[in-house]
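Quick one, fold the following:
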Amino acid sequence: MKKFGPGLLVAAAFIGPGTVATASKAGAGFGFALLWALLFSVFATIVLQEMAARLGLVTGKGLAEAVRASFHRPELKSLSIFLIIAAIGLGNAAYQTGNIAGAALGINSAIDVSNQLAAGIIALLAFALLASGHYKLIEKALISLVVLMSIVFLLTLFWVGPDWLGILKGLFTPSIPDGSVLIVIALIGTTVVPYNLFLHASSVSQAFKESGESDIDQALSHSRWDTGLSIGFGGLITLAIIATSATAFFGQSESFQASQLAQQLEPLLGPAAKYCFALGMLAAGLTSAITAPLAAAFAVCGAMGWSTDFKNRRFQFIWFAVLLSGAGFAIAGTKPLAAIIFAQAANGLLLPLIAVFLLLAMNQERLLGNYKNGLLANCLGGFVVILVSCLGLYKLYSLF
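The predicted structure follows:
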């Protein structure tokens, strides 16, 4: 199996419009103060995605199928099925709104068209690619464009010369400034994307089968390198976006607007910034607009025990429903930045539920044998669940 594959797809999926918008909002509103949340998010993503990949390699199953197989009592199995459908099916519908709105934002930054028209074009393009079944033909091209935009953000970071000591302080000194809890949860939700756990398990399993390899230990080693380096690179990109936004916008009296996103690249690219940003956001949004409905279909069909074949009518209905709901809210005129932040925060609130299901599956000896979680993996996974749950409960408490 190639060393770099599914992990890079996961990284490209979370470096989408949500990451750009949320990270920009975090930097513009709170400077470097929330970088610790990004560091935690990268750590949590590597821990959980390694488990998902190990599950897919060893069992040959997706996460939803493994969770279904983990429960024997009918009432517990029914509850797990309901919760997976609610969390991933409905959660991805919200996430899809942000994907389409973000891709439309990319179009709007270069061409003067309405948000509704741009969102409709993105939705139709995503539908055409999914319906044709040939979306993988352009997957590498889309990922390449996302990586290109990411590299530009990195170069811009060094070009603008941020306060490096301030960055280090933000990374290793946790703080929650007034009004930042929702952004903290959104930062976690845009990095530790719940549907990526389903996507990673299925894609790693498929890649292993197609490779013809039989040495699981070697495949696990490759997968861990793939996961760690790919997600680490994604975290570095997010750090660059936060830092450039903080350098450009933090401390200004005016509130940060979606129209200002491309301005972060102007110190390096000048007038060409909006076109580079538009291309990158379009690619990032379209990549996520394809993967999110697919992941929802894999999760729901796996939980229900239905076929996950791409040509199966139930599978097609689910991805179409997720795509349609996301397109509907985006075309209805939902503010792009607000929709994206809301979707990432919803992901952050759903994460503990999906992480608990993953931990339950990873402790099933009859599924994983000697490859089940050890004490260290369970402690790390439990730490992630507890911290994210506490943040979510704190946010809910603050509303009352």
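
hey, let's count contacts and neighbours off CA atoms from now on
Will do.

Go through stretch 339-358 and flag the buried ones.
Using 16 or more other Cα atoms under 10 Å as the test for burial, stretch 339-358 gives 339-355, 357-358.

what's in contact with the helix or strand in which Leu83 is found?
Assigned by DSSP states H and E, Leu83 falls within helix 74-84. Applying Cα atoms under 8 Å, 6 or more residues apart in numbering, the set of residues contacting helix 74-84 from outside is Ala64, Val67, Arg68, Phe71, Ala299, Val300, Ala303, Met304, Ile354.

among the residues you listed, which ones are buried?
Taking 16+ other Cα under 10 Å as the criterion, what is buried in the contacts of helix 74-84 is Ala64, Val67, Arg68, Phe71, Ala299, Val300, Ala303, Met304, Ile354.

give me every residue that touches the fourth one.
With contacts defined as Cα under 8 Å, 6+ apart, the neighbours of Phe71 are Lys77.

Same question for the first one.
If you count contacts by Cα under 8 Å, 6+ apart, Ala64 has them with Ile84, Phe198, Phe298, Ala299, Val300, Gly302, Ala303.

ok, of the residues you listed, which one's closest to Phe30?
Minimum distance to Phe30 across the contacts of Ala64 is 32.4 Å, recorded for Phe198 (Cα to Cα).

Also this sequence, please, to line up against the first:
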Amino acid sequence: MEQPTSKLPDEPRRRRTSFLRTLGPGLITGAADDDPSGIATYSQVGAQFGYTLGWTIPFSYPLLVAIQGISAGIGAVTGQGIAQNLRRHYPPWVMRFAVLLLLVANFINIGADLAAMGAALRLLVGGSQLFYAIVFGLICASLEILISYRHYVMALKWLTLSLFAYVAVVLAVDVPWTTALRGAVIPQFAFDSDHAMALVAVLGTTISPYLFFWQAGEEVEELHRRHLARLATHTRAAGAELARIRTDTLFGMGFSHLIALFIIFATAATLHANGITQIETSAQAAEALRPIAGEFTFAIFAVGIIGTGMLAVPVLAGSAAYAVAEMFRWPEGLDRRPREAKAFYATIAVATLGSVVVSFTAFDPIRALYWAAVINGILAVPLMAIMVMMVSSPRVMGRLTAPRWMVLMGGLTVLVMALATIGFLVL
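Reported below is the predicted structural model:
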């Protein structure tokens, strides 16, 4: 049979379009993982240890993929978020404890991110850091509340491009690639407090509970957009949807980790190489780059902080809103209009704008993030253990329980995070 050759040139374009449509909650979740607080963590690791802890990024990649895949699967298969499933299948205090710790950690993280965004803009144009933090808070809350879900998700997808700023930074500086790649693939570690804190900081920044709540909630939103209630009752659509989730999560977390590795490379090649080994904030990392790597590199790094903050703050606030709404059984979802989910959107506004208070306090930002990391560590380990049990339970997932490899990898993630948190608290 003669082939319709006239249509062949359109085939690659259709494949690209199909792939881009596949990307959504996983890509946004992964990109939000590189928030200004995360940038500060990766910058400190690169400044303090050079390239030697680069391996922590590829090491954490399969762990994050597994746990985010579990989160997404729970949301898609059950049609409910993490907090709702905790309420349905476990004692009420488990859900309340998880939501309370999530709110405290997210509140600190949002405040630190808004402060970092304000500081980055002040470095670029001058003015008041506090004023800029308030403006960024208002913008983030307004966009999340007033824009329709479809357009809002598209805006977040475009914001992920801001992470390429750190690719540009690496290309603008002199990186000894042999040394850098060796640090990324050959583990080097000393059992002391500095290395233990750095390892927990990377794992705590990378594997954070707010990402679990957000991706599960977003998968529920995606089902609603496709007019599906839950995959457990739509088994014909389950194969395609779970394949989409797998591709989206693999790509999104891979993109996030590649950028994290580039940030370590950039600060190792500039700050560490010039004897600067202590970085307290992402804005301080940008400022330290100016005399070493030039105005262009400094500006790109600072702009990246603002872009990633614009992406991460709505995710942090949104994950808090999903958790609170599920706990109190309020109407929820970014696909609803504000008047249809008043309490849900009010939680987003309070979480975002209330966190600006952190910028006005005398709290040491590093100390605040330290306690946020501790809270995340305390919450992440038992929450992940419960999620692994959920995703392997026919009572919760029906016939769509997770494959054995995902359950085993999820269990390994729990073990690694537990040991890292214990080491962090003991050393």
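
buried ones in the longest helix that structure 2 contains?
Assignment by DSSP state H gives helix 235-270 as the longest helix of structure 2. Buried residues in helix 235-270 of structure 2, defined by neighbour count with 16+ other Cα under 10 Å: 238, 241-242, 244-270.

and if you look at stretch 40-59 of structure 2?
Neighbour counts over stretch 40-59 of structure 2 (16+ other Cα under 10 Å) mark 40-58 as buried.

Could you pull out the helices in the stretch 51-200 of structure 2 for me?
56-78, 82-89, 92-125, 129-146, 149-159, 164-172, 177-185, 193-206 (DSSP state H, counting those that start in this stretch).

Pick the most deeply packed of those.
Among those, judged by mean count of other Cα atoms under 10 Å, the one packed with the most neighbours on average is helix 56-78 (a mean of 25).

Could you tell me the angle between it and helix 177-185?
Per axes from the mean of the first three to the mean of the last three Cα atoms, to 10 degrees, the angle that helix 56-78 of structure 2 makes with helix 177-185 is 50 degrees.

on that earlier part again, out of the helices of the stretch 51-200 of structure 2, nearest to Arg336 of structure 2?
Across these, Arg336 of structure 2 has its closest neighbour in helix 149-159 (7.9 Å, Cα to Cα).

tell me the angle that closest one makes with helix 129-146.
Using the same axes, to 10 degrees, the direction of helix 149-159 of structure 2 lies 140 degrees away from that of helix 129-146.

circling back to that earlier point, what is the nearest of the buried ones among the contacts of helix 74-84 of structure 1 to Ile107 of structure 1?
Nearest to Ile107 of structure 1 out of those is Ala299 (Cα to Cα; 30.7 Å).

Touching, that closest one and Ala86? I think so.
No: applying Cα atoms under 8 Å, one finds Ala299 of structure 1 not in contact with Ala86, separated by 10.5 Å.

give me the number of residues near the residue mapped onto Gly62 of structure 1 from structure 2?
Counting by TM-score structural alignment, Gly62 of structure 1 lines up with Gly81 in structure 2. Look at Gly81 of structure 2: counted by other Cα atoms under 10 Å, it has 28 neighbours.

Gly31 of structure 1 and Gln263 of structure 1: what is the separation?
Distance, Gly31 of structure 1 to Gln263 of structure 1, by Cα to Cα, to the nearest Å: 16 Å.

what does Ala66 of structure 1 give?
Computed with Cα to Cα, the distance linking Ala66 of structure 1 and Gln263 of structure 1 is 45 Å.

ok, now Gly29 of structure 1?
Gly29 of structure 1 is 16 Å from Gln263 of structure 1, where distance means Cα to Cα.

quick one: Leu197 of structure 1 and Glu50 touch, right?
No: here Leu197 of structure 1 lies out of contact with Glu50, judged by Cα under 8 Å, at a distance of 9.2 Å.

Let me see the contact set for Ile259 of structure 2.
Asp34, Leu163, Phe164, Tyr166, Val167.

Can you tell me the closest non-neighbouring residue to the residue nearest to the spatial centre of structure 1?
Here the mean C-alpha position of structure 1 is nearest to the C-alpha of Phe14 (Cα atoms, centre = their mean), at a distance of 3.2 Å. Of all residues not flanking Phe14 of structure 1 in the chain, Thr191 sits nearest, at 5.6 Å (Cα to Cα, 6 or more residues apart in numbering).

which residues does the alignment partner in structure 2 of the one you found contact?
Aligning on TM-score structural alignment places Thr191 of structure 1 opposite Thr206 in structure 2. Thr206 of structure 2 makes contact with Asp33, Gly38, Ser60, Leu64, according to Cα under 8 Å, 6+ apart.

ditto for Val220 of structure 2
Residues near Val220 of structure 2 by Cα under 8 Å, 6+ apart: Gly75, Ala76, Gly79, Gln80, Gly81, Arg230.

switch to 10 Å and redo it
Neighbouring residues of Val220 of structure 2 by Cα atoms under 10 Å, 6 or more residues apart in numbering: 72-81, 226, 228-231, 333.
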